[in-house]
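Enquirer: Sequence and predicted structure are below.
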Amino acid sequence: MRTHFEPEQSNEFEAAKELFIRRCSVWAGEQQLTVDPFILDAALDFRHYSVDGRLGFWTVDLVRAFLLDWIPRQVSVSADDAADIPDMLLTMLRYLHHTALDDPTGDALPDIETAIAATAGDTFRQAMSDERNFGIAKFWAMRAITSGIDPTDEVAMRRFADSARAGRVEHDDAILNDIVTRHLRGDGGPPARACSQLPVSLPPEHELAAMAEDNRLVRQLRALTDWVGAGRALTATGQLKLVDARELIELLGTGDTVDPVVGGRVWRTKSSTELAGLILVVEWAKKLRLIRVVKNRLVRVAKSQPLLRASLALWTAAFNTFNELADAVVQPRVYGHAPGMLHDVFDEAVPDVLNTIYGMPAPVPVKRLAESVWLSCQAAFGLDDEDEDEDESQQSIWRQTVEADLRRMLRILAEAGGVEQAIGPADPMFLEDLSGSDGSDGLDGCDDLDANDFAASLQSISTGLPPDARERLRAALAPDAGPVETVALSHLGTHAVRVRLLAEGRYMPLVGELTDTDPARLLGMIAQHYTPETGREEILRWLAAHGGEEAGLDSLLDAVRSCSFRHRAAAMLDALCTAQPDRTALLQRLRSDAALGSIAVQFLVEDEELDPDSLTERESLLAVTEQLIQLLEIAGPDAVRESFAQASSSDMRDLFGALLGSGHPDATGLDELRRLVVEPLQHRGNRRPARKRPSRSVRSVRPKR
């Protein structure tokens, strides 16, 4: 089964929950453990409605959040009735581990077991008993239960609600006010789901540290901090003295010119504030708390020494503080004038632009970024391309000014070593999603990443681009339009963005981080979160670390064979075969494999490497059985039963007899097919005969990756 679904994939998620709860409950019974399907459902909802949505990803902090925050807020049961919930959560997490559905980037099971043991008992009981932890609905539900009312009795609950509105139900007003205030602030609600990110490849950390050690910005920050020393006096207005500024320009290499000569005339520099490059470095150091102003003196911050010594940490902190430097990068907006529009959205635009560039397989055209940033500015200032109050030429000037500020921002980041700028042809992928006219530009979705469609991974800074913006982009990025300015993150920039997004709770796959993972979890992660290219690289790294291709490949195939879920096994095998030099050769080798043959045949037919009419009777029967078991897993029993809606009883009897006796290797799947599909259909009575039998051809049930 899949362990990650986008928010809009509610049907798929519900089917996966049903499958998981059914299988976990059976396993728990075999282990003589007690588990409540309601708690399993709650735990899966807790992870699905989260920033990253990974059902198998659990940490000590997430366990504590679920038991001490989510359950007390959401589940309307008394502390006594909830006493077994920590143990039930542990049972679920052990089942995740047993089936290799747990995310290997989460905390180890022994650490989680320790955390649950520490949370259970008095700590959990206290959290469940404290009304201040309740949500509004639970607060009143528990009041009703305390009053002896069954919350499932609609009539009684309506009478109770009337009494509560009339003020006849005893409660603590202060606690209720706190709950309502928290609710209105949005505290405790489900976080917004973040868009999925493509895996990235990075050099080892020691190489990144060496890059940071040689980085221009790192050298400037260290040199400035050393120069400040015990303290430097500022002017009466709190600025660097001009004499000090002259010294620092040379020391830091900021590129500023004092008393520049323009048109044969010397323009006297009257203040250090005119030296943009120097001021940027000084303000950057202030934001990082390397230096600060005390009594009109610039002084070093003593606690900054550990950061100054760690080059990679210093670089990362500096890069991720850039969005706080609007005043030093772009001009503030003057009312009624265009300059500085980007200034007002700078703190949001910078991370959004960098998030958009992150992980892209080709440099992004700056024009593409500029249109989305302009859209953000329009939204921030309540503008509209068709606004009658502003003529078209004025908006065009404003848009061009925003683009100029964006280019300055990117130039500064390039000088700092965070991005790489180039001039060249735009990759065709940046034109592929601009052909429509519905205002959807491909930058606004959070759909599951399609391994064969990198354009689907583009993220918006705002919403869909309007038709005129799409027309401008089609013209600017056309193959015959000539070279364009492009931008990509450097290795250091990619590292810094990844660190920031990880801190926000995002899942940021990194090629190589699964090298020490066992085969089942390796392939499970690759099948769901990697592209063919990054999946191939991850598998090659794993093979190199585990005895080479021959021995390692057998281990990976064994992991697929032992997978408890056929749809997941198919996705794992698909990822593994795609990573091989000859996908078809491996599938042909597996055609006679007892455990994987039916999946291999399915893929060979889909790849048009095998004619369905050439299948043996046994292969065809196994293939149909495989399809139905996978359909049962991904869509549920109703979907399978519906596929036989027009079949006669005799046809179904013959077919089901053949399917259940096919010898398919998935005994669990066959048993579920019998209990959940065959037996209910046999009890429904005769339907109008349909003479057409299900096709022998192998239809696609290819797992989504």
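Expert: Arrived safely, thanks for sending. Values in this document were obtained by computation on a predicted structure and should not be read as measured data.
Enquirer: Please make it C-alpha for all contacts and neighbour counts, starting now.
Expert: Noted.
Enquirer: need the strands for the stretch 251-400 of the chain, in chain order.
Expert: 261-262, 265-266, 291-294, 297-300, 364-365 (DSSP state E, counting those that start in this stretch).
Enquirer: Go through those strands and pick out the most buried.
Expert: Each of those was scored by mean neighbour count; the highest is strand 364-365, a mean of 26, by mean count of other C-alpha atoms under 10 Å.
Enquirer: Which elements pack onto that one?
Expert: Applying 3 or more C-alpha pairs under 8 Å, 6 or more residues apart in numbering; DSSP states H and E, we find strand 364-365 packed against strand 484-489.
Enquirer: how many neighbours does Ser643 have?
Expert: 11 (other C-alpha atoms under 10 Å).
Enquirer: Settle this for me: Glu324 is touching Val345, isn't it.
Expert: No - applying C-alpha atoms under 8 Å as the test, Glu324 and Val345 come out as separate, 10.7 Å apart.
Enquirer: tell me, what residue is most central in this structure?
Expert: Residue closest to the average C-alpha location in the chain (C-alpha atoms, centre = their mean): Ser196, at 3.4 Å.
Enquirer: Test my guess that that one contacts Pro509.
Expert: No - counting by C-alpha under 8 Å, Ser196 does not reach Pro509; the two are 9.7 Å apart.
Enquirer: also this one, for the comparison:
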Amino acid sequence: MSDERNFGITKFWVMTAIRHGVDPHDGSAMGRFLDEARAGRIEYDDAVLDHIAARDAHGDSGLSERAVVQLPVSLPAETELATVAEHAPAVVQLRALVDWVGDGRALTATGNLKLADARELVTLLGTSDIIDPLIGDRVFRTKSSTELPGLSHLVELAKEIRLIRVVKNRLVRVAKAAPLLRDGLALWTTGFDALPALDILIGPALWVAEHTRMLDSILDDVLPDILNTVYGLPEPIPVIRLTESVWMACTEAFGLDDLDPADATRWRKGVGADLWRLLSVLAEFGAVELTVGQPDPMYLVDLDPTWELEPGEPASLPPEAMERLRAALDPGVGPVDLVSLTPLTTRAVRARLLREGRYAPMVGELSEAEAAPLLGMITEHYSPETAEAEIAGWLAAHGGRERGLRQLLDGVRSCPFRTRAAAMLDVLAQNVPDQSTFLQGLRADEPLGPIATQMLVQEGEITPDELGPEEGLRAMTEQFIHLLELGGADAVTGALAELPAG
């Protein structure tokens, strides 16, 4: 850990800045420092930097790639989710289909539903299929049930999750599926988990566009990625952002970089239409909610041309994709298509993440945790909104605010690392009614006072000149302890050497 050659690019420059007396939390100071470094006016170990750069260029970090940390989510009670599932369109349709099958239904010689049965089911189940569609002034007669994708997908889903099966060219019910049919929440979840295994985009049509076949062939990977992206987001995400990510996945999987611009545009728009169709299927299933509105500003921040990446951080999308997003999401364009997960889907995605060994926190699950681990987890993984809910739930479970707050402060006091203790106290201070009064009340606290004083100075509530000799000395000592934890003894020695002798 002390060998600089094992640092990442970001840590290398942060530690170099600290050694030169620069506060890495001061954005302006860091900017000036990096400008000085680029101009060759900052001394650093060229050999170490070359080693780090060469290692990163070859992807040889010596570590396995970590999955993206998922945001904590809030979920209704299981009883509420069960009630919602009972009325979900997919559950109602699957149950109605099994009831319709009854003692068995004969199929055509090719193993499809008879057209008369298909016509009946479209009305009974309320699928989105149109029989004998009118296009322009011409009626196109439906000749086979395979021309009804909504119904076809529903029947295939029922087969996939073993509600029905084909026996001697007859569609029959599976007796063992009775308990699943009675449990609406389990039925919905089982059906949702089976969606990637179905040819949602292709169906039984004779002709399918090449870009559709391409996306469908990698849907097993793409669909979970889409759901993971939307999972936990506090506001609906613009569909166009997902479109660009899905197009990039197709480009990487099939090597489409060599397409000429016209073909690339045509294929990209085709993939966008396919994605919208996929989201529409999910919406009909009750898995996502599609709306139209102005995107939350959080989805525009990284599109600003002045947005700066962290040193060594790769761009999330190619420059041309960023330009398309800037144009599509410009506030002057007006409302755009947005998508969010329903609570049922959030529950199902979280269960899948946990099965995969991922960490997927849920608000409320820490109500019995010890104080220090609670604040540590919230500090690392929670948004302001979910942090507030988690702390409120914890306090309610531990005797109310007055009693629980004392326990949380004891948890901060017990932390042996001052930088972590500061982060824990910060998240706690953000969730009390009056942050300034709360921190002022801690200034005389022996273990927490120096941290509280630092926070008050940073917030402009007090100035260093207002501190008495002992409080000022303790606050300065706190700063050096933080520097010691972040950079080691050499960083402290270097910083002390640069201070005026007085």
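Expert: It's in. Please read all numbers here as calculations on a predicted model, not as lab measurements.
Enquirer: want to throw the strands of the stretch 251-400 of structure 1 into a markdown table with distance to Leu631 of structure 1?
Expert: Putting the strands of the stretch 251-400 of structure 1 into a markdown table (distance: least, C-alpha to C-alpha, whole Å) gives the following:
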| stretch | distance to Leu631 of structure 1 |
| --- | --- |
| strand 261-262 | 74 |
| strand 265-266 | 78 |
| strand 291-294 | 62 |
| strand 297-300 | 65 |
| strand 364-365 | 39 |
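Enquirer: nearest to Gln331 of structure 1, of the ones you listed?
Expert: strand 261-262 (22.1 Å; C-alpha to C-alpha).
Enquirer: now the longest helix along structure 2 against strand 336-341, angle please.
Expert: Assignment by DSSP state H gives helix 261-285 as the longest helix of structure 2. Using axes from the mean of the first three to the mean of the last three C-alpha atoms, to 10 degrees, the inter-axis angle of helix 261-285 of structure 2 relative to strand 336-341 is 50 degrees.
Enquirer: so the helix or strand following helix 261-285 of structure 2 matches what in structure 1?
Expert: Per DSSP states H and E, the first helix or strand lying C-terminal to helix 261-285 of structure 2 is strand 288-293. Counting by TM-score structural alignment, strand 288-293 of structure 2 falls onto residues 419-424 of structure 1.
Enquirer: Any buried residues in that stretch, and which?
Expert: 419-421 (16 or more other C-alpha atoms under 10 Å).
Enquirer: average offset between that stretch and structure 2?
Expert: By mean C-alpha distance after the TM-score superposition for structure 1, the fitted stretch 419-424 of structure 1 averages 1.0 Å away from its aligned residues in structure 2.
Enquirer: what separates that stretch from the chain centre, distance-wise?
Expert: 27 Å (C-alpha atoms, centre = their mean, to the nearest Å).
Enquirer: now do stretch 510-529 of structure 1
Expert: With C-alpha atoms, centre = their mean, you get 16 Å for stretch 510-529 of structure 1.
Enquirer: got the buried residues for it?
Expert: 510-512, 514-515, 519-529.
Enquirer: How about stretch 303-318 of structure 1?
Expert: Those would be 307-308, 311-318, for stretch 303-318 of structure 1 by 16+ other C-alpha under 10 Å.
Enquirer: which residues touch the aligned partner of Leu610 of structure 1 in structure 2?
Expert: Aligned counterpart of Leu610 of structure 1 in structure 2: Ile462 (TM-score structural alignment). Contacts here follow C-alpha atoms under 8 Å, 6 or more residues apart in numbering; on that basis Ile462 of structure 2 touches Leu456.
Enquirer: Wasn't Ile462 of structure 2 part of a strand?
Expert: No - when DSSP: H, G, I helix; E, B strand; the rest coil is applied, Ile462 of structure 2 is found to be coil, with no strand at that position.
Enquirer: quick one on the thing from earlier: tell me which two of the buried residues of stretch 510-529 of structure 1 sit farthest apart.
Expert: Leu510 and Ala520 (17.8 Å).
Enquirer: ok so Arg589 of structure 1 is a strand residue?
Expert: No - remark: Arg589 of structure 1 does not belong to a strand; assigned using three-state DSSP, it is helix.
Enquirer: What's the match for Leu325 of structure 2 in structure 1?
Expert: By TM-score structural alignment, Leu325 of structure 2 lines up with Leu473.
Enquirer: if I pick that match, what's in contact with it?
Expert: Contacts of Leu473 of structure 1 (C-alpha under 8 Å, 6+ apart): 367-368, 431, 434.
Enquirer: Now the helix or strand where it lies on structure 2. Mean distance?
Expert: For Leu473 of structure 1, the host element (DSSP H and E) is helix 467-477. Superposing on structure 2 and averaging over aligned pairs (mean C-alpha distance after the TM-score superposition for structure 1), helix 467-477 of structure 1 comes out at 1.1 Å.
Enquirer: ok, now stretch 401-415 of structure 1?
Expert: Mean for stretch 401-415 of structure 1 is 0.9 Å (mean C-alpha distance after the TM-score superposition for structure 1).
Enquirer: re earlier: redo the buried residues of stretch 419-424 of structure 1 as TSV? Include distance to Gln74 of structure 1.
Expert: As requested, the buried residues of stretch 419-424 of structure 1 are exported to TSV (distance: C-alpha to C-alpha, whole Å):
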residue	distance to Gln74 of structure 1
Val419	45
Glu420	48
Gln421	49
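Enquirer: From those residues, pick the one nearest Leu290 of structure 1.
Expert: Using C-alpha to C-alpha, Val419 comes nearest to Leu290 of structure 1 of the buried residues of stretch 419-424 of structure 1, at 23.6 Å.
Enquirer: any idea what sits nearest the closest one, other than its immediate chain neighbours?
Expert: Using C-alpha to C-alpha, 6 or more residues apart in numbering and skipping residues adjacent in sequence, the residue nearest Val419 of structure 1 is Leu489, 4.2 Å away.
Enquirer: Translate that neighbour into the numbering of structure 2.
Expert: Per TM-score structural alignment, the equivalent position to Leu489 of structure 1 in structure 2 is Leu341.
Enquirer: ok, now Glu392 of structure 1?
Expert: Aligned counterpart of Glu392 of structure 1 in structure 2: Pro261 (TM-score structural alignment).
Enquirer: Many thanks, I have nothing further to ask.
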